[in-house]
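Colleague: below is the sequence, then the predicted model.
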Amino acid sequence: MTQESGHQSATIRSMLQLRPVLKEYMYCHIGNGENAAFWFNNWTSIGPLLEFEGQGGPRAMRVRKGAKVIDATRQESWFLPPTRSDQIQMIQAEITTIQPPNASHGPNQFLWRKSDGTFGPVFSSKVTWEYLRVPSPTVYWHKVVWFKEYIPRNSFMAWLALLRKMPTRDRLRRWGMDVPSVCELCSTSSETHHHLFFECEYSSTLWQAFASQIWTNPPNDLHSAASWILQLSRQSNANAIRLIKLIFQASIYLLWKERNARIFTAVSTPPRIIHHAPDRLLRDRLISIKATPPPAQSPL
């Protein structure tokens, strides 16, 4: 098989995979009918005709499977042979409500579904995504993870940790994997999300060293820390809020990185050394952020 034919085959496979999506979100408004597939495109109110009628449709209607819409016309009128099938009669009744293709109508228009459910010429990835996705309830801690100045890799790890979706050893053991249960950082307790962030003595040292410089008494619990940040955010300036969120995420990222380094490379870093990593990480990020000036005080 040549490279060109292989590329064409891949394109066809991609189109077949997209077809279930396209039939819901793309509609073909018939103009000249020349490049619209009679059986496959969504150009009637009942959707793609092949899905409605099945594989026997082309034979029953005497319209070949690869036909274009224009092929079902004669002298600028629909040419649909009579049939005894109720299903085919329903298709024909639907087709006759559509103006027959004509060269004077211009090319066909492929329209995308809009937010109000109708179709228009402009594709919106946002609208299509809103139709495709299954919305979930908003979590209370989302503002701790997603904010304007976040560091992508750090926020991603924080998001996974708060969802309890990281492959900690307790999860791996529940999946049936034969791995040790003990925490790699402290070697005293079982490794879970809440132990690793920040109940473990090693992780607590890192988290407390930085978070306590912004606000006193940071909790040594992952979700409690997120709630603590949100609560104090209502009474602090924007710069402090931004900094504590970055510290929270950087701590999660660096602890997970250190944990993996110990498991996969047998190399460990003492707490006093690893403390330099968030310092450098935060400095690099804060340099690129324009500080928010404090609110002006009214004169006495």
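Modeller: That came through fine.
Colleague: could you use CA atoms for every contact and neighbour count after this?
Modeller: Fine.
Colleague: and the helix or strand that residue 20 is a member of, what does it pack against?
Modeller: Assigned by DSSP states H and E, residue 20 belongs to helix 3-25. Packing partners of helix 3-25 (3 or more CA pairs under 8 Å, 6 or more residues apart in numbering; DSSP states H and E): strand 109-113.
Colleague: who touches the strand it packs on?
Modeller: Contact with strand 109-113 is made by 24-31, 119-124, 127-128, as judged by CA atoms under 8 Å, 6 or more residues apart in numbering.
Colleague: what's the farthest-apart pair in those?
Modeller: 31 and 127 (25.7 Å; CA to CA).
Colleague: those two: which has the busier surroundings?
Modeller: Between residue 31 and residue 127, residue 31 has the larger neighbour count (other CA atoms under 10 Å), namely 21 against 16.
Colleague: nearest residue to residue 267 other than its sequence neighbours?
Modeller: residue 261 (5.9 Å; CA to CA, 6 or more residues apart in numbering).
Colleague: my reading is that the one you found lies in a helix. Confirm?
Modeller: Yes. Residue 261 forms part of a helix when assessed by DSSP: H, G, I helix; E, B strand; the rest coil.
Colleague: what's around it, how many residues?
Modeller: 15.
Colleague: what of residue 158?
Modeller: Neighbour tally, residue 158, other CA under 10 Å: 23.
Colleague: pull out the buried residues from the one helix or strand it maps to.
Modeller: Here residue 158, judged by DSSP H and E, is contained in helix 152-162. Residues 154, 155, 157, 158, 159, 161, 162 are the ones in helix 152-162 that count as buried (16 or more other CA atoms under 10 Å).
Colleague: below is structure B, check it against A:
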Amino acid sequence: MLQNPRNEADGLFANVEAWDVVKSRWVWEKVRDRWEKVLWEDLLWFPLHIPKMSIISWMVILNRLPTKDRLIRLGLESDGSCGLCEDGLENKENLFNECVFAGGVWSRVMLACRLPCRSMCWNEALAWTIANFKGKSLLVCILKLVWNCFLYFVWEERNLRRFRGCSRLVDEIFE
């Protein structure tokens, strides 16, 4: 956030000799923060991505979803059991990897895509996805969409059960 806009603007334009180069792109390049590209960026932000699903995937990767383990640490929750399988602490690893419900959905997804499905921890699964879902072909775009949809629908199912008291079976999701 700008603390003192006039001083920051003075510093930005102080050394400008040719005002014809000062365009919006020039200003953007001067004021934006530059970060190294993360390995998983292309899994989320690609031409056919669905923004609401990519945002949930982004939050999953960064571990920013309000899972019960995080809510317990904040003192906002007392029961930490998984809202999908009632087995284990509800955290990123459990919800999207160890949970019987999520595992059932993912194995059905992989079967439908005719890809091998093996048990991995979250970090291994993310690394596998990054390594295998590369490129810009239609097939790769579909696989990226499928992965983002999986994360989104697991989170959606968790919220349906938690806040609305309704649930779906794995088979119902695929109908």
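Modeller: Perfect, I can see it now. Since the model is a prediction, treat every value here as computed from it, not as a measurement.
Colleague: can I get the buried residues of helix 152-162 of structure 1 in a markdown table with distance to residue 49 of structure 1?
Modeller: Rendered in a markdown table, the data for the buried residues of helix 152-162 of structure 1 read as follows (distance: CA to CA, whole Å):
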| residue | distance to residue 49 of structure 1 |
| --- | --- |
| 154 | 49 |
| 155 | 46 |
| 157 | 46 |
| 158 | 47 |
| 159 | 44 |
| 161 | 47 |
| 162 | 47 |
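Colleague: and of those residues, the nearest to residue 92 of structure 1?
Modeller: Closest approach between the buried residues of helix 152-162 of structure 1 and residue 92 of structure 1, by CA to CA: residue 159, at 52.9 Å.
Colleague: hang on, isn't residue 160 of structure 2 packed against residue 153?
Modeller: No. Assessed by CA atoms under 8 Å, residue 160 of structure 2 is found out of contact with residue 153, at 10.1 Å.
Colleague: in structure 2, what residues pair with the helix holding residue 158 of structure 1?
Modeller: Mapping helix 152-162 of structure 1 onto structure 2 (TM-score structural alignment) gives residues 51-61.
Colleague: structure 2: helices as residue ranges?
Modeller: According to DSSP state H, structure 2 carries its helices in the segments 5-13, 24-31, 41-44, 51-61, 68-73, 92-93, 100-112, 122-132, 138-159, 170-173.
Colleague: and of those, who's closest to residue 85 of structure 2?
Modeller: Going by CA to CA, the one of these nearest residue 85 of structure 2 is helix 100-112, 6.2 Å.
Colleague: which residues touch the most centrally placed residue in structure 2?
Modeller: Centroid-nearest residue in structure 2: residue 57, 1.5 Å away (criterion: CA atoms, centre = their mean). Contacts for residue 57 of structure 2 (CA under 8 Å, 6+ apart) come out as 44, 148, 151, 152.
Colleague: what's the counterpart of the last one in structure 1?
Modeller: This points to residue 152 of structure 2. Under the alignment defined by TM-score structural alignment, residue 152 of structure 2 corresponds to residue 253 in structure 1.
Colleague: how about the nearest residue to residue 253 of structure 1, chain neighbours excluded?
Modeller: Excluding the flanking residues, the one nearest residue 253 of structure 1 by CA to CA, 6+ apart is residue 154, at 5.4 Å.
Colleague: right, and the one you found touches residue 257 too?
Modeller: No. The criterion here is CA under 8 Å, and residue 154 of structure 1 misses it with residue 257 at 10.7 Å.
Colleague: which neighbours do the two share?
Modeller: In contact with both residue 154 of structure 1 and residue 257: no residue, using CA under 8 Å, 6+ apart.
Colleague: returning to what we had before: next, the angle from the helix holding residue 158 of structure 1 to helix 238-265.
Modeller: Relative orientation of helix 152-162 of structure 1 versus helix 238-265 (axes from the mean of the first three to the mean of the last three CA atoms, to 10 degrees): 80 degrees.
Colleague: now do helix 152-162 of structure 1: distance to the chain's middle.
Modeller: When C-alpha coordinates are averaged (CA atoms, centre = their mean, to the nearest Å), helix 152-162 of structure 1 and its chain have centres 15 Å apart.
Colleague: and for stretch 102-109 of structure 2?
Modeller: In terms of CA atoms, centre = their mean, the centre of stretch 102-109 of structure 2 is set 18 Å apart from its chain centre.
Colleague: ok, and for it, which residues are buried?
Modeller: So for stretch 102-109 of structure 2, counting by 16+ other CA under 10 Å, buried means 102, 103, 105, 106, 107, 108, 109.
Colleague: residue 140 of structure 1 maps to what in structure 2?
Modeller: Aligned partner of residue 140 of structure 1 by TM-score structural alignment: residue 39.
Colleague: pretty sure that match contacts residue 130?
Modeller: Yes. Counting by CA under 8 Å, residue 39 of structure 2 touches residue 130, with 7.1 Å between them.
Colleague: okay, these two: which has more neighbours?
Modeller: residue 130 (16 against 11).
Colleague: for the residue nearest to the more buried one when sequence neighbours are not counted, give its distance to residue 148 of structure 2.
Modeller: Nearest non-adjacent residue to residue 130 of structure 2, counting by CA to CA, 6+ apart: residue 40, 6.1 Å away. Residue 40 of structure 2 sits at a distance of 12 Å from residue 148 of structure 2 (criterion: CA to CA, to the nearest Å).
Colleague: between the two, tell me which one has more neighbours.
Modeller: Counted by other CA under 10 Å, residue 40 of structure 2 and residue 148 do not tie: residue 148 has more neighbours, with 23 against 16.
Colleague: ok, that one touching residue 44?
Modeller: Yes. Contact status for residue 148 of structure 2 versus residue 44: in contact at 7.2 Å, counting by CA under 8 Å.
Colleague: overlap in contacts of these two?
Modeller: 54, 57.
Colleague: any idea which helix or strand comes after the helix holding residue 20 of structure 1?
Modeller: strand 26-29.
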